[in-house]
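no sequence on hand, only this structure:
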């Protein structure tokens, strides 16, 4: 019995040292990043926004990001855990499609980008694909009385290339895009 307790204690100490070293490496690595391990924030109109957390924009004058399964609550990040065979999930997606078609007249013949009607795994995705942003240009141009070309150029100027130009799609941060949209003359 004594051998088991001593072995368990030694293993616990070894694991504490290994995890402690791992945590120290991760912490030190985060401090060399431009944000020094802190969240990227933007101060706009007296408010602080986190650029790496999805925000909800309800006004038709703004780009809308991905739907959130957790109502954009960063404390409760999660997906819905409902799959494409779940009837309730299919009804939710259909409601989102209907709402999107209603909010974006003239886009009936255009294929809806999937991220505009399905929530991300975390429920807090701050980015959209180029297609997701461009799908909304016509509505925003009409609401703001700005040319579609100006808004398309704004979207393209805010596109971020894939990591190392290889991994993942091009994307645009919805919060940063909407702030730039407010500043567009």
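Happy to help now that I have it. The model shown is predicted, which means the values in this text are computed figures rather than measured ones. Numbers count the residues shown, from 1 in each chain.

use CA for all of it now, contacts and neighbours both
OK.

what residues does the helix or strand that contains residue 172 touch?
Remark: residue 172 resides in strand 171-173, with elements defined by DSSP states H and E. Contacting residues not belonging to strand 171-173 are listed as 51, 126-130, 133, 155, 158-162 [Cα atoms under 8 Å, 6 or more residues apart in numbering].

again with stretch 36-49
Against stretch 36-49 from outside (Cα under 8 Å, 6+ apart): 27, 30, 31, 50, 51, 52, 179.

how long is stretch 113-120 end to end?
13 Å (Cα to Cα, to the nearest Å).

show me which parts of it are buried, residue by residue.
113, 115, 116, 117, 118, 119, 120 (16 or more other Cα atoms under 10 Å).

the last one and residue 67 touch, don't they?
Yes - the criterion here is Cα atoms under 8 Å, and residue 120 meets it with residue 67 at 7.5 Å.

those helices in this structure, which residues are they?
Secondary structure of the chain (DSSP state H): helices located at 2-31, 87-103, 130-134, 137-144, 148-157, 174-183.

can you list these in TSV and add mean neighbour count and distance to residue 40?
Output for the helices of the chain, formatted as TSV (neighbours: other Cα atoms under 10 Å; distance: least, Cα to Cα, whole Å):
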stretch	mean neighbour count	distance to residue 40
helix 2-31	12	13
helix 87-103	14	30
helix 130-134	20	22
helix 137-144	18	26
helix 148-157	16	20
helix 174-183	17	11
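
for the ones you listed, give me TSV that also has distance to residue 166.
Formatted as TSV, those follow (distance: least, Cα to Cα, whole Å):
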stretch	distance to residue 166
helix 2-31	23
helix 87-103	30
helix 130-134	16
helix 137-144	27
helix 148-157	19
helix 174-183	22
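
contacting residues for the residue nearest to the spatial centre of the chain?
With distances taken as Cα atoms, centre = their mean, residue 125 lies nearest the centre of the chain, 1.8 Å away. Counting by Cα under 8 Å, 6+ apart, residue 125 touches 52, 53, 54, 65, 66, 68.

please compare the first structure with the one that follows:
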């Protein structure tokens, strides 16, 4: 007699158990636990940076050390212009090529405006003060850009130019790790130092 073939019945529930278990473990492990542990380590090791590098004065948040913000009062140093209008949710550059006539026109107008505001010749205006950074939120300017604004701020506050120069030098940060980037000045920190210096008087 010929042997009858054996039929193997597949249990659908058993075949789904392994992939479902893997999906749950992956979701909880990598989607939840990993993020939670990473956030906890970040907060423990870098508490300021993990919360946005928020700067507080008298218990009130006044800005972030990592995000530029506009200052309209003549008593304050100004940051670089922003294509994103200083909105962290819309960080972007102008995306205009150097050959774009609209860009050249805007730079000429911006440079003329800054020169008039600071009382200097247009050729004395550092290019970065008229150009937008790649993300539109750069919180730093160069020491040269701060020095161009020093006379205006000193006159508006009734302080000496030497006092301005001293504050700029005090708040000039060197290249990161001594190698990366150029010397720079954090505009928010400098303006807060100005307020503190004037209050101390």
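Nice, I can see it. In this text, all values refer to a predicted model and were calculated from it rather than measured experimentally.

tm score of chain vs chain?
Once superposed, the chains reach a TM-score of 0.81 (TM-score structural alignment, normalised by the length of the first structure), with 174 aligned residues with a Cα RMSD of 2.8 Å.

residues in the second structure aligned with the strand holding residue 172 of the first structure?
With TM-score structural alignment applied, strand 171-173 of the first structure matches the range 184-186 in the second structure.

ok, now stretch 54-72 of the first structure?
Here stretch 54-72 of the first structure aligns to the second structure at residues 68-86, judged by TM-score structural alignment.

ok, and what's touching the matching stretch?
Where contact means Cα under 8 Å, 6+ apart, the residues beyond stretch 68-86 of the second structure that reach it are 63, 67, 90-94, 128-133, 135-141, 146, 149-150, 152-154, 156-157, 187-188, 190-191.

same question for stretch 80-90 of the first structure.
69, 70, 119, 121.

narrow those residues to just the buried residues.
Using 16+ other Cα under 10 Å as the burial test, those include 69, 70, 119 as buried.

give me the number of residues near the corresponding residue of the first structure for residue 54 of the second structure?
In the first structure, the residue matched to residue 54 of the second structure (TM-score structural alignment) is residue 41. The local packing of residue 41 of the first structure (other Cα atoms under 10 Å) involves 13 other residues.

could you pull up the residues touching the nearest residue to residue 41 of the first structure once chain neighbours are set aside?
Counting by Cα to Cα, 6 or more residues apart in numbering, residue 41 of the first structure lies nearest to residue 50, which is 4.5 Å off, once chain neighbours are set aside. For residue 50 of the first structure, the residues meeting the contact criterion (Cα under 8 Å, 6+ apart) are 39, 40, 41, 42.

out of the contacts of stretch 36-49 of the first structure, which comes closest to residue 148 of the first structure?
Using Cα to Cα, the shortest approach to residue 148 of the first structure within the contacts of stretch 36-49 of the first structure belongs to residue 179, at 17.3 Å.

distance of the nearest residue to the closest one once chain neighbours are set aside relative to residue 50 of the first structure?
Leaving aside its chain neighbours, residue 179 of the first structure sits nearest to residue 44 (7.9 Å; criterion: Cα to Cα, 6+ apart). Using Cα to Cα, residue 44 of the first structure is found at 11 Å from residue 50 of the first structure.

do residue 86 of the first structure as well
On the measure of Cα to Cα, residue 86 of the first structure and residue 50 of the first structure end up 33 Å apart.

for residue 58 of the first structure, same thing?
Using Cα to Cα, residue 58 of the first structure is found at 18 Å from residue 50 of the first structure.

same question, residue 147 of the first structure
Distance from residue 147 of the first structure to residue 50 of the first structure, by Cα to Cα: 29 Å.

ok, now residue 128 of the first structure?
Counting by Cα to Cα, the gap from residue 128 of the first structure to residue 50 of the first structure is 16 Å.

again, but for residue 68 of the first structure
16 Å.

returning to what we had before: kindly state which residue of the second structure is aligned to the residue nearest to the centre of the first structure.
Alignment note: residue 125 of the first structure maps to residue 138 in the second structure; criterion TM-score structural alignment.

returning to what we had before: out of the buried ones among the contacts of stretch 80-90 of the first structure, who's nearest residue 95 of the first structure?
When these are compared for distance to residue 95 of the first structure (Cα to Cα), residue 119 comes out closest, at 13.1 Å.

ok, the alignment partner in the second structure of residue 93 of the first structure - contacts?
Per TM-score structural alignment, the equivalent position to residue 93 of the first structure in the second structure is residue 107. Residue 107 of the second structure makes contacts with 130, 131, as judged by Cα under 8 Å, 6+ apart.

mind checking how far residue 107 of the second structure is from residue 133 of the second structure?
Distance of residue 107 of the second structure to residue 133 of the second structure, given as Cα to Cα: 13 Å.
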